[in-house]
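*Asks:* can't give you the sequence, but here's the structure:
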């Protein structure tokens, strides 16, 4: 599930991605919608966005796993969660592409509020997942390995 939030007046916004609806027992994992949404809203407000002006565009919620039980249809549960969350928080949804049985590639331009979503074919989904996993590892390495600039901080 991807949620794009932005303040149209300041051009401040961002996008999150979460895998599971609701929250974890600890409430600190961004894999869960509740924490991912709060992190996004907070980050936008820290950059000058106003919570009362936020607008949302949401994407995903597809049944990308072949499961028989609707209870195990995590995509539909994610879509239901984000719609209820945004309604409860008073954040209007100005665009959405939810459901189906394929993943989506989403690009978002917070300064304009423009979002683009492309449905992926099966082989594209696998490639995007591999690229995102690789990118995540690279980000973790950047954070974990500070640059060696000859300066030691204490």
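*Replies:* That came through, no problem. The structure displayed is predicted, hence computed values, not measured ones.

*Asks:* from here on, contacts and neighbour counts on C-alpha atoms
*Replies:* Will do.

*Asks:* isn't residue 64 right next to residue 99, touching?
*Replies:* No: the criterion here is CA atoms under 8 Å, and residue 64 misses it with residue 99 at 9.4 Å.

*Asks:* overlap in contacts, the two.
*Replies:* Counting by CA atoms under 8 Å, 6 or more residues apart in numbering, the common neighbours of residue 64 and residue 99 are residue 75.

*Asks:* this is the other structure I want to compare:
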């Protein structure tokens, strides 16, 4: 977050004009840690500590969100996705190895 704020300022943005909207943090997979809840608490706390106004948020729950965002105006449209089946930790599988011959180390 600090890197993002610093980059905005490098590009001429004024910190006093920054505004935020926060979305996400759903518990998409039952049986796993509450990382979404922790992330939600982090972002709200971070914005408060940095003095950045949070104009709105939609955090938590158990379903995915689909967002459309217009940066020039700050307008956001959100659709709560109820069509995705809930997964459990035991249902999640690692993707098949589809890599090429490039190895990073």
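*Replies:* Sure thing, it's come through. Owing to the predicted nature of the structure, the values given are computational and were not obtained by experimental measurement.

*Asks:* quick one: the strands in structure 1?
*Replies:* 2-7, 12-17, 55-60, 93-98, 104-109, 114-119 (DSSP state E).

*Asks:* reformat these as TSV; add distance to residue 73 of structure 1.
*Replies:* Formatted as TSV, these follow (distance: least, CA to CA, whole Å):
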stretch	distance to residue 73 of structure 1
strand 2-7	16
strand 12-17	17
strand 55-60	12
strand 93-98	13
strand 104-109	16
strand 114-119	18
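
*Asks:* nearest to residue 144 of structure 1, of the ones you listed?
*Replies:* Smallest distance to residue 144 of structure 1 across the strands of structure 1 (CA to CA): 21.8 Å, for strand 12-17.

*Asks:* quick check: longest helix of structure 2.
*Replies:* Using DSSP state H to define each element, structure 2 has its longest helix at helix 35-50.

*Asks:* over to structure 1?
*Replies:* Counting residues, the longest helix found in structure 1 (DSSP H) is helix 122-144.

*Asks:* any idea of the angle that one forms with strand 114-119?
*Replies:* 130 degrees (axes from the mean of the first three to the mean of the last three CA atoms, to 10 degrees).

*Asks:* outside of helix 122-144 of structure 1, which residues touch it?
*Replies:* 102-105.

*Asks:* give me the buried entries from the residues you listed.
*Replies:* By neighbour count, with 16 or more other CA atoms under 10 Å, those hold 102-104 as buried.

*Asks:* kindly state which residue of structure 1 is aligned to residue 51 of structure 2.
*Replies:* Residue 51 of structure 2 maps onto residue 90 in structure 1, with residues paired by TM-score structural alignment.
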